[in-house]
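Undergrad: I need the structure of the sequence given here:
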Amino acid sequence: MENLILHVTFDLGVVPVRPEAGPVAAYDYNAAMLARATSAGVPDLFVGRELLAQIQYRNKVLAEFQAKLSRLREGSRRRRRLQAAKGRVLEKLDRRIRHMEHALTKALAELDRKEGIAVAVLGDLTGLRRSAGTGMKGKKANQKINQMAYDRLGSQQGYKNLMRGIRTIFLPEKYTSSTCYACGRRDPSSRRHRGHWKCRRCGFSLQADLNGAGNLLKFRLAKNVVGVPGPVSFHTIRHWRWDRRHNRFVHVSSRAGA
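TA: Below is the predicted model:
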């Protein structure tokens, strides 16, 4: 029996989009954390460890099936049964992963709509996997980068924003992860242990992904990152985490989001 996939296309017609002069939200995608910074000074951190754990578990299950299949004779009855079981298990895990991705991008789009965001800025991650494969990053970072579906998340957030009248644009992430948001000094060594950013010149301290999202916001507002001070000051960070009971991302305390 063949596996069939149904693709459904919706014609939204002409969707009114808000003027670009309104508030801006910038996003920094990371494997275990997604950072959001707005021109109103509201920072958000979405903890994605549950999603990453599901992806890693799927890879582990796939490796176990492949190891068992390699020991069976091609065309044997046991091999066909194991192939069918592999398809069922992976399909269930893929549905769970896709649901979490859609829940994440929907939460982002709804947050933008409620706060009246006109433009959502996402990082252009073209060539990210290629640079990770050349040894520019460590082994664990390389593995996480190759596991996350950044393009799919970006396209999902884009069409959800369009349905809410929000424009989505992609800007290059060059120097955003190695530049201080507050003073504009480029210093990769200021990114400390466990994703913490502390500038060696001005002492500005922030979660590193939020620093990157702030620089994307700065690039949109000031057309530059290096040497430019932060255009807005950030308030208390809001944390969001996956709620297994309700199958969605919910607002939690800073301690629960750590």
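
Undergrad: C-alpha from now on. contacts and neighbour counts both.
TA: Noted.

Undergrad: where along the chain do the strands fall?
TA: 24-28, 33-38, 43-47, 119-124, 167-172, 196-198, 205-207, 238-243, 248-252 (DSSP state E).

Undergrad: now the third one against strand 33-38, angle please.
TA: Calculated by axes from the mean of the first three to the mean of the last three C-alpha atoms, to 10 degrees, strand 43-47 forms an angle of 160 degrees with strand 33-38.

Undergrad: hmm, back to that, can you add distance to Thr105 and mean neighbour count and give the strands of the chain back as TSV?
TA: Output for the strands of the chain, formatted as TSV (distance: least, C-alpha to C-alpha, whole Å; neighbours: other C-alpha atoms under 10 Å):
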stretch	distance to Thr105	mean neighbour count
strand 24-28	11	27
strand 33-38	11	24
strand 43-47	11	23
strand 119-124	12	23
strand 167-172	13	17
strand 196-198	25	21
strand 205-207	21	18
strand 238-243	13	20
strand 248-252	10	17
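
Undergrad: Can you add distance to Ser189 and give these back as JSON lines?
TA: Formatted as JSON lines, the strands of the chain follow (distance: least, C-alpha to C-alpha, whole Å):
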{"stretch": "strand 24-28", "distance to Ser189": "19"}
{"stretch": "strand 33-38", "distance to Ser189": "20"}
{"stretch": "strand 43-47", "distance to Ser189": "22"}
{"stretch": "strand 119-124", "distance to Ser189": "22"}
{"stretch": "strand 167-172", "distance to Ser189": "21"}
{"stretch": "strand 196-198", "distance to Ser189": "9"}
{"stretch": "strand 205-207", "distance to Ser189": "13"}
{"stretch": "strand 238-243", "distance to Ser189": "26"}
{"stretch": "strand 248-252", "distance to Ser189": "31"}
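
Undergrad: Let's compare: structure for the following, please.
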Amino acid sequence: MQLVVQVKLLPTPEQASALTATLRACNQAATHAAAIAHAKNLTDRNGLQQEVYAELKAVFGLSAQPAVRVVKKVVDAYTTLKANLRAGNLGRPGSKRRIKAESKPVTFRPRAAQPFDDRCLSWQLDQQTVSVWTTAGRLKKVRFACSPETLKLLAAHRRGESDLIERDGTFYLMATCDVPEAGPYEPEYFVGVDLRAKLQKKRTKSARRRLKERRRREQRHVKNTNHIIAKRIVTEAQRTSAGIALEDLGGIRHRARLRKPQRVTLHSWAFAQLGEFIAYKAHRQGVPVVHVDPAHTSQTCCECGYIDKRNRVDQALFVCRNCGVVAHADRNASHNIAHRGAVVWNAGRESRVPAAP
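TA: A predicted model of the protein is given here:
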């Protein structure tokens, strides 16, 4: 499986200036190439490269390999745009949003990420430095900082391109690592994870205001917290030989029937992020993961199976109208998800058993 790891660059002021100028030049070149691709309807990499390669070098000061990377970035951007159009993510055919997206070329922010391959960027992991091409020449011994675990991951599994990004005046490298997955084991039981618990807890007026005002620093804090939670869940499941059952939240944005203030919260909160983190960490460690239908998990009694929306008394309390069991609402939902996970796993296992001759 592929993982993307982040390291923080620690350039000198002169090196930082060169990196900023390089990002600006590459993104200006990418915007120019994107405009030509749009005007001439050039969709393939070879055709666009033949059209703009010489100009990217002569006008924008790019050397050969960075120019090639810029062309690929432009082609990838248009591929993503077309995929979003096909999926309907930019509105229906004829809508104002879709027409706007189709009628103008892709543009790139002055400090948007720029990919570098091993010809443009090399790593000296023992010294924790990198050597990187810039428009001011090759920068050598640019220091970087990362955790010991990340350093081991880079040394053993780094493959392909690394992206240079600048965020609030700080430079980072995002490196791709091709990590082998451990073989899954047969789980003794399943742990249910109620992913929508966080979403439900964020439906207050103050939460909506905070979500609207949240900046990238808070978003990074949320992401880091989800990483920590996911790691703890996967570690505990591995320690106890358990599998993990997650809610299948695909399409929930379209299925959920909420009032407008709640829809704002739903679309603002990265509610599926924790599930994604749990899934990839589990696959890496060989922990079995199944996705189950989340319908009525918060209204179903985990003891008797009785379903009634009145069972959910409030956000925290679950009281079954049939058998009278009293439980924490999130704990009850997680038990239902775990039970469905075991059913899904057993059904899949039975389908893999060869038929008797």
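
Undergrad: coming back round to it: out of the strands of structure 1, which is closest to Asp151 of structure 1?
TA: Closest to Asp151 of structure 1 of those is strand 119-124 (C-alpha to C-alpha; 9.3 Å).

Undergrad: what helices or strands is the closest one leaning on?
TA: Under the contact definition 3 or more C-alpha pairs under 8 Å, 6 or more residues apart in numbering; DSSP states H and E, strand 119-124 of structure 1 sits against strand 24-28, strand 167-172, helix 208-222.

Undergrad: rerun at 6 Å
TA: Where contact means 3 or more C-alpha pairs under 6 Å, 6 or more residues apart in numbering; DSSP states H and E, strand 119-124 of structure 1 is packed against strand 24-28, strand 167-172.

Undergrad: Aligned to Arg284 of structure 2, what sits in structure 1?
TA: Residue correspondence to structure 1 (TM-score structural alignment): Arg284 of structure 2 is matched to Met163.

Undergrad: out of the helices and strands packed on strand 119-124 of structure 1, which comes closest to Asp11 of structure 1?
TA: Among those, the nearest to Asp11 of structure 1 by C-alpha to C-alpha is strand 167-172 (17.6 Å).

Undergrad: Pull the distance from that closest one to the chain's centre.
TA: Its chain's C-alpha centre and that of strand 167-172 of structure 1 lie 14 Å apart, by C-alpha atoms, centre = their mean, to the nearest Å.

Undergrad: and it with strand 119-124, angle?
TA: Here strand 167-172 of structure 1 runs at an angle of 30 degrees relative to strand 119-124 (the same axes, to 10 degrees).

Undergrad: what's in contact with strand 167-172 of structure 1?
TA: With contact meaning C-alpha atoms under 6 Å, 6 or more residues apart in numbering, strand 167-172 of structure 1 is reached by 119-124, 158.

Undergrad: can you rerun that using 10 Å?
TA: If you take C-alpha atoms under 10 Å, 6 or more residues apart in numbering as the criterion, strand 167-172 of structure 1 is touched by 16-20, 24-27, 117-126, 154-155, 157-162, 216-217, 219-220.

Undergrad: which residue ranges form the helices in structure 1?
TA: Assigned by DSSP state H, the helices in structure 1 fall at 49-69, 77-114, 128-131, 139-147, 150-163, 208-222, 254-257.

Undergrad: hmm, who's touching stretch 251-258 of structure 1?
TA: 44-47, 236-243.

Undergrad: quick one, what contacts the equivalent of Ala230 of structure 2 over in structure 1?
TA: Aligned counterpart of Ala230 of structure 2 in structure 1: Thr105 (TM-score structural alignment). By C-alpha under 10 Å, 6+ apart, Thr105 of structure 1 lies in contact with 111, 153-161, 249.

Undergrad: Glu247 of structure 2 -> structure 1?
TA: Per TM-score structural alignment, Glu247 of structure 2 is aligned with Gly123.

Undergrad: how far away is that match from Glu110 of structure 1?
TA: Computed as C-alpha to C-alpha, to the nearest Å, the Gly123 of structure 1 to Glu110 of structure 1 distance reads 19 Å.

Undergrad: same question, Val15 of structure 1
TA: Counting by C-alpha to C-alpha, the gap from Val15 of structure 1 to Glu110 of structure 1 is 16 Å.

Undergrad: Mind checking which of the two has more residues around it?
TA: Higher neighbour count among Val15 of structure 1 and Glu110: Glu110, with 15 against 11, using other C-alpha atoms under 10 Å.

Undergrad: hang on, isn't that one packed against Lys160?
TA: Yes. The pair Glu110 of structure 1 / Lys160 is scored as a contact, 8.6 Å apart, by C-alpha atoms under 10 Å.

Undergrad: coming back round to it: of all the strands of structure 1, which one comes closest to Ser190 of structure 1?
TA: strand 196-198 (5.3 Å).

Undergrad: hang on, the earlier thing: wait, what's in contact with the match of Glu247 of structure 2?
TA: 26-29, 150, 154, 169-174, 176, 212-213, 216.

Undergrad: List just the nearest of those residues to Glu64 of structure 1.
TA: Tyr150 (25.7 Å).

Undergrad: The closest one maps to what in structure 2?
TA: Aligned counterpart of Tyr150 of structure 1 in structure 2: Phe271 (TM-score structural alignment).

Undergrad: what's the answer for Lys218 of structure 1, then?
TA: The equivalent of Lys218 of structure 1 in structure 2 is His339 (alignment by TM-score structural alignment).

Undergrad: Where in structure 1 does stretch 144-155 of structure 2 fall?
TA: On structure 1, no counterpart of stretch 144-155 of structure 2 exists by TM-score structural alignment.

Undergrad: With stretch 315-328 of structure 2 instead?
TA: Taking TM-score structural alignment, stretch 315-328 of structure 2 hits residues 194-207 over in structure 1.

Undergrad: Columns distance to Asn3 of structure 1 on top of the helices and strands packed on strand 119-124 of structure 1, output as TSV?
TA: Formatted as TSV, these follow (distance: least, C-alpha to C-alpha, whole Å):
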stretch	distance to Asn3 of structure 1
strand 24-28	36
strand 167-172	34
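
Undergrad: Compare these and report which one is nearest to Glu101 of structure 1.
TA: Set against Glu101 of structure 1 and scored by C-alpha to C-alpha, those come closest in strand 24-28, at 15.1 Å.

Undergrad: Now the closest one on structure 2. Mean distance?
TA: Superposing on structure 2 places strand 24-28 of structure 1 at an average distance of 1.0 Å from its equivalents, by mean C-alpha distance after the TM-score superposition for structure 1.

Undergrad: now the angle between helix 150-163 and that strand, please.
TA: Calculated by the same axes, to 10 degrees, strand 24-28 of structure 1 forms an angle of 160 degrees with helix 150-163.
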